[in-house]
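# have a look; sequence and predicted model below, questions after that.
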Amino acid sequence: MTRPNGVIQLYPLVRIALMLILGIMLADAIPFLSNPNNSVTLLLGTTAVAVIAIRHANFSSISILTATTFLGAWLMAIQKTDSQLCPTNQNITYKAIVTDTPVQHGKVLKCNLLVIDIAETNNTQAPFLVRASILKDSITQRWKTLTIGSAIEVQSVLNNDFELFSSSKFNFARWMQAHQIQATTFIYYTDWQDSQLSNTEINRIPTITKLRLQLLQARKNLLNQAWQQKLTTDNQALVASIALGDKSNLTYTQREAYSKAGVSHVLALSGLHLGIIYSVLSFVFSTLLYRFVRRDWAEFIAQTVIVATLWAYVFLVALPPGAVRSALMLTLYAFVSLLHRDRLSANTLAFACIVMLIANPSSLWDVSFQLSFLAVLSIIVLYPPLCSLYKGSSRWAYFLRPIWNLTCVSVAAQVGTMPLIAYYFGRFSCYFLLSNLLILPLITLLLYATLASFFVQGAPFICNLLTYAMQWLATTVQKLVEYISSLPHSAIDGPQINLIQTYLAYVLIAFLYILGLYIRKWLRIRQQIRQL
């Protein structure tokens, strides 16, 4: 069997992901590739060359990678073209539905509206998303009736001049593009009223949007369960955020405290939460199913049920990008585990990246997307060498090993995301290690208790017991976060770096990593020589 010619050959999906990213960036920067006709012509041409040259391995591989680049360019070009169909800078009347939980911001109510029908047009522009700020009225307070799925008729001016909201670090236009929102609008409280959608208008709503609205409504019903009302307001917001991905009730003070403590990631549904669910389900199957069913069949059944459960949970929380990325990775992780292959690798991460970029090319510029993938990549690359530094064999190793593993995961993720956090937010959390060691175990227990409470609503005693546990755990987490964030120098604000410095920081990290590998190899060879 021939060896792969180079390390990159071991990771074919990484090459595909890199070429796809390159194509998206080129289409965003070069007007010629921003034209879908030009991009698809180049895509078809390079694909034809790859098919013709299939017997010439090297030339065919280059053609496939080039075609992947033009695929990324074509997808990006289509999305940019679609975003230009929104009518702007004119007063229009339209029907829309609320697609997320309305959130109060001072005198306005902010939410996303899916525009379905525009009056006096041929409707070729609809449907598309708009970020709306609705002025609250203090007399009738009609704004309180707005909820997920509300249909309204509106008269307002749509605006796509996003430069007014951008800063040197935050590109509002990029954020809107990544979330596929085409315009903003301000709606006076007399310029909207409740409405009903006709069957024709309902049919214009994309299927994925209908599904997401139903899922958000199901999540809202779960949040309105009786157990939720037994928690304090802050604890309700924390539990809703970590268990169901609803961050609408988190206060600015809470968000700031978690940011200073270095544990903001626990507030967003991501790999941490799905990893916890995957771990507990794997433990349950390993202790029950494997004892009664032949191991190969037991493993197949276990992984199938676990993956189905994970995706059911991701759909329940309305498909947030971080949870989708994690579910994709864990799905591939479960599949390759059946083949007894390397389960968590760069190929697994690249697979999730490819799927998400094909679905939404603009998510490449989403800050949460970048931080999420960089954190996981850093863990994949840096965790093994860091973990191997501790070779405890004493009687305390059984207790120290989990602490060391958690420390290594936290350090690896922090190293990978630190330059990007400094670039976007200008903040470094000094006590991130302490925070993760103390808070992550409690968050794990809190998530277990919350998910368990969903299934025991018919058993009042158990439900009350779990509610008490949730209240205690959430309160403890809040107090720990407040204490750590209030410590002297808990966060260093102001290490602002530009884009070039960010790239150089990652080059430095890569250099130090490679240098560490060479030093480790040299020490191993030296030890072998001594043994001789």
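Noted; the coordinates are in hand. Numbers count the residues shown, from 1 in each chain.
# okay, CA-based contacts and neighbour counts for the rest of this
Noted.
# can you get me a residue count around A29?
11 (other CA atoms under 10 Å).
# ok, now Q229?
With other CA under 10 Å as criterion, Q229 counts 12.
# for stretch 276-287, which residues meet the burial criterion?
Burial within stretch 276-287, assessed by neighbour count using 16 or more other CA atoms under 10 Å, is assigned to 276-278, 281, 285.
# dump those into CSV; add distance to Y518 and secondary structure as well.
Output for these, formatted as CSV (distance: CA to CA, whole Å; DSSP: H, G, I helix; E, B strand; the rest coil):
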residue, distance to Y518, secondary structure
I276, 35, helix
I277, 38, helix
Y278, 35, helix
L281, 39, helix
F285, 41, helix
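# just these now: which is nearest L164?
Nearest to L164, judged by CA to CA, of the buried residues of stretch 276-287 is I276 at 41.0 Å.
# and the closest residue in space to that closest one that isn't next to it in sequence, how far from A412?
Among residues not flanking I276 along the chain, T444 sits closest, at 6.7 Å (CA to CA, 6 or more residues apart in numbering). Computed as CA to CA, to the nearest Å, the T444 to A412 distance reads 20 Å.
# and what of L377?
Where A412 is concerned, L377 sits at a distance of 9 Å (CA to CA).
# then Y11?
Y11 is 21 Å from A412, by CA to CA.
# of those two, which one has the most company?
Using other CA under 10 Å, the more surrounded residue of Y11 and A412 is A412, with 22 against 16.
# how about the more buried one, what does it touch?
Applying CA atoms under 8 Å, 6 or more residues apart in numbering, we find A412 in contact with 375, 378-379, 382-383.
# where does it sit: helix, strand or coil?
Under the three-state scheme (DSSP: H, G, I helix; E, B strand; the rest coil), A412 adopts helix.
# what number of residues lie near the closest residue to C86 other than its chain neighbours?
Nearest residue to C86 in three dimensions, chain neighbours excluded: Q125, at 5.8 Å (CA to CA, 6+ apart). Number of residues near Q125 (other CA under 10 Å) recorded here: 17.
# which element is Q125 on?
Under DSSP states H and E, no helix or strand contains Q125.
# which residues does it contact?
Listed by CA under 8 Å, 6+ apart, the contact set of Q125 reads 85-87, 118.
# before we go on, here's another structure to hold up against the first:
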Amino acid sequence: MIAGHKGEIPFLILTLPFLTGIACALCLLNSNPNFIATLLIALTTLFIGLNLTYNHFKLHKVRWLGGLLIVPLLFLLGWLVTLLHYEKRNDNYFTKQRSNYLVVNISSEPVVKNNMVRFNAEVVGSVNQKNVTKTSGNLLITIKDERALNLFYGQQLLIPSKYTEVEPPYNPGEFNYKAYLANKNIFYQSFLYPGQYKAIDYNKGNRLIAYAVNLRQQLVAKLKRNMHDSTAIAVASTLILGYKADLSNDVLQAYSKTGTIHILSVSGGHVAIIYGLLIYMLAFMNNKRSKLLRSVIIITLIWSYALLTGFSPAVCRAAAMISLVIAGKTYNRYINNLNLLAASAFILLLLNPFLLKDVGFQLSYLAVFGLVIFQPVIYKQLLFKNYMANKLWLFCSVSIAAQLITFPLSAYYFHQFPVYFLVSNLLIILPVTIVMYAGITLLLLPQISWLSAALGYVTEKSILSMNKMLVVIERSPYAGINKIWLTRFEHLLLYAIILFGMYFLYHRKIRWMYAALLCILLFVISIDVKKIKTDKTNSVTFLSLRKHKGIIFKAGNRGLILSDLPSTDKNFAYSVQPCLDSLRIISYKVLPFYGDTSTTYFVKKHGIVWFRNKKLLLLNDSSHIKSIPKTLAFNALYVSDNMHVNDSLARHQQIILDGTNSDTYIKNVMKLNVNNIILKRNKSLTILSN
């Protein structure tokens, strides 16, 4: 199923302890790299010494000794490269230097959204009065200024030394943007306005990347000249060049819900299409003398394409694998695909061990693992004599294998499953191929009015047809299963079910089926226990929203939300909806803070709320209550909009202060009662109400 013997997959075996070392280091980033380096050097010295004295000590009698040393060596290597990659521990990290200004180099292509320019920047110096100190570290910079539209990769800026730590998610289910940036070695961000930055130099980035960024911008401009529909242009730019800045959320949602989001992430499939085109174009170079030259040309062009798309992990993985395959075929060597996969992972993680926590990296490698291991097993389950039926089943087995291995992880991270993934993936094969070949031809050829217009027309119509098909599938009944919230235990159980099930199909041994059935039983029990517990739970969640108010009252699988945010607001979708989904609330109603409401489990009158066994007082600018008798007791006071609170009441009641209150107001209230709860820039509060 994996290999005939372990000699076919040495890199896979060696990569496992390396991955384990990286994983441990990511959990213990504050460990001492000097201690790890000392251990690594000691074991390396011992390993070399044993190899030099191999014959003298007759070590061939203890073959296990070499393996025993290689495992901890690779484990420590993974640990050490991770700690060295963690910039925040460096002595010259920019937050450890006193400074008035920072010198930064723009290290990513600036992206414009909502009239704001955002980019990553490398902090190369700190200015303290007249002294300039060399520093390290990365910073996420957002600028709200029309002139910032002219900023570009490699430009050097002088900015004020004003930055804040990237905030963690404050509400249940909210996207962890802090962890996402931490995987890129970014822990701080800066917001700038007109007059707060100054361009002081140019060409400070990598010249090769600068050339690729500039070339990609020119190619995107060429697509815009020869295509008319903005959505088609955005999809073409993303699909062919990996340029996602112009892609709308509606388009992303359509592709995500139909299980075809992978085509918008330039990956192995795109590289394979490029490889196929190059093989066809260079087919005449097939003799012994020209084979090596053809391989060099193909590998160079594939890595040039990888550079053009921004060196995404998926493209680098595919480029590394194809390069090794080409090298093997050139010299007539057999190479196990799983070994190639492990080798490419080892190289990429050696360069950037933080990729191990990147969701795209994980999904990309899992998908290829599924294709290499599971696809042949699935394909052999059905045999068709008809050529077309056999080809159709081949495509289906590829899609099933990739979806099967990535489903637990995608469900764990994204909480959804596209039911019609097989149909949608089959339908997009032809249009995606047409878009890639027509689009690439358009970009490679010089601008010839009639030919460029024709290629642009074909590319645009193919994308629009593909989008229409996906929209139909997205709007079909039961197109997707949403609100899937798995625990880590359930996530691992799903993988156990898949692995045991595939082992049963491959070996046909009943014990593997029993193991899969046992895991299914445990999975169902876990889901049922969780559902019963959820349906019986009543709670009140005070949300932490910037400049907005929000309280969720959960009664089993029903919910009622008091908020000044409408359900159509993007802040509601980002902070409130994920919380509702994570609480397993199926039906809910959004109500404003003003007005009275009465249901079977909730009563609100004049700012006083009765919910199960809890009684709350809501003080805000829409409240009719301006003063409360101090003898009236509440479980909590929820205060918004800097509303005045009676001193006596503040000392005897617990107060919850939301994000609409000013910092000065919060400080004054906290002086009255230090046990009060502040939601502003803090995690939300959930209390049970049974």
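Right, received. Where do you want to start? Everything numeric here is computed off the predicted structure, so don't read it as measured data.
# so how many other residues sit close to the aligned partner of L252 of structure 2 in structure 1?
Aligning on TM-score structural alignment places L252 of structure 2 opposite R255 in structure 1. Neighbours of R255 of structure 1 under the rule other CA under 10 Å: 15.
# is it correct that R255 of structure 1 falls within a strand?
No. Read with three-state DSSP, R255 of structure 1 is helix and lies in no strand.
# if I look at the closest residue to it other than its chain neighbours, how far off is R427 of structure 1?
Nearest non-adjacent residue to R255 of structure 1, counting by CA to CA, 6+ apart: S264, 7.2 Å away. From S264 of structure 1 over to R427 of structure 1 the distance is 12 Å, taken as CA to CA.
# do F351 of structure 1 as well
Counting by CA to CA - F351 of structure 1 and R427 of structure 1 are separated by 31 Å.
# in stretch 389-403 of structure 2, what's buried?
By neighbour count on 16+ other CA under 10 Å, the buried set for stretch 389-403 of structure 2 is 393-403.
# show me what the residue nearest to I276 of structure 1 aligns to in structure 2.
Checking TM-score structural alignment: T444 of structure 1 goes with T433.
# element containing that match, please.
Going by DSSP H and E, T433 of structure 2 is in helix 421-444.
# gap between that helix and the chain center?
Relative to its parent chain, helix 421-444 of structure 2 has a centroid offset of 24 Å by CA atoms, centre = their mean, to the nearest Å.
# Provide the aligned range in structure 1 for whichever helix or strand comes after it.
With elements assigned by DSSP H and E, the helix or strand that comes after helix 421-444 of structure 2 is helix 449-474. Under TM-score structural alignment, the match for helix 449-474 of structure 2 in structure 1 covers residues 460-485.
# identify the residue of structure 2 aligned to the residue nearest to R255 of structure 1.
So S264 of structure 1 corresponds to I261, using TM-score structural alignment.
# neighbours around that match, how many?
Neighbour count for I261 of structure 2, taken as other CA under 10 Å: 15.
# quick check: buried residues in stretch 429-449 of structure 1?
By neighbour count with 16+ other CA under 10 Å, stretch 429-449 of structure 1 contains the buried residues 429-433, 435-436, 439-440, 442-444, 446-449.
# closest one to W472 of structure 1 out of the residues you listed, please.
Distance to W472 of structure 1 across the buried residues of stretch 429-449 of structure 1 (CA to CA) is lowest for L446, with 9.2 Å.
# right, and the closest one touches W472 too?
No. Checked against CA atoms under 8 Å, the pair L446 of structure 1 and W472 is beyond contact range at 9.2 Å.
# which strand or helix spans L65 of structure 1?
helix 57-82.
# chain center to that helix, what's the gap?
24 Å.
# and I62 of structure 1, what pairs with it in structure 2?
By TM-score structural alignment, I62 of structure 1 lines up with L68.
# what residue is smack in the middle of structure 1?
G322 (1.9 Å; CA atoms, centre = their mean).
# burial measure for the residue lying closest to it once chain neighbours are set aside, as a count.
The shortest distance from G322 of structure 1 to any non-neighbouring residue, by CA to CA, 6+ apart, is to S270 (4.5 Å). Neighbourhood size, S270 of structure 1 [other CA under 10 Å]: 22.
# what about I263 of structure 2, distance to S424 of structure 2?
From I263 of structure 2 across to S424 of structure 2, the span is 12 Å (CA to CA).
# let me fix that: A121 of structure 2
Separation of A121 of structure 2 from S424 of structure 2 (CA to CA): 39 Å.
# in structure 1, what residue corresponds to L278 of structure 2?
In structure 1, L278 of structure 2 lands on L281 (TM-score structural alignment).
# spit out the contact partners of the closest residue to that match other than its chain neighbours.
Once flanking residues are discounted, L281 of structure 1 sits nearest to I306: 6.5 Å by CA to CA, 6+ apart. Neighbouring residues of I306 of structure 1 by CA under 8 Å, 6+ apart: 278, 281-282.
# of those, which is the nearest to Q141 of structure 1?
Nearest to Q141 of structure 1 among the contacts of I306 of structure 1: Y278, at 44.1 Å, using CA to CA.
# gap between the nearest residue to the closest one once chain neighbours are set aside and L344 of structure 1?
Distance criterion CA to CA, 6+ apart; nearest residue to Y278 of structure 1, sequence neighbours excluded, is I306 at 6.8 Å. Here I306 of structure 1 is placed at a distance of 17 Å from L344 of structure 1 (CA to CA).
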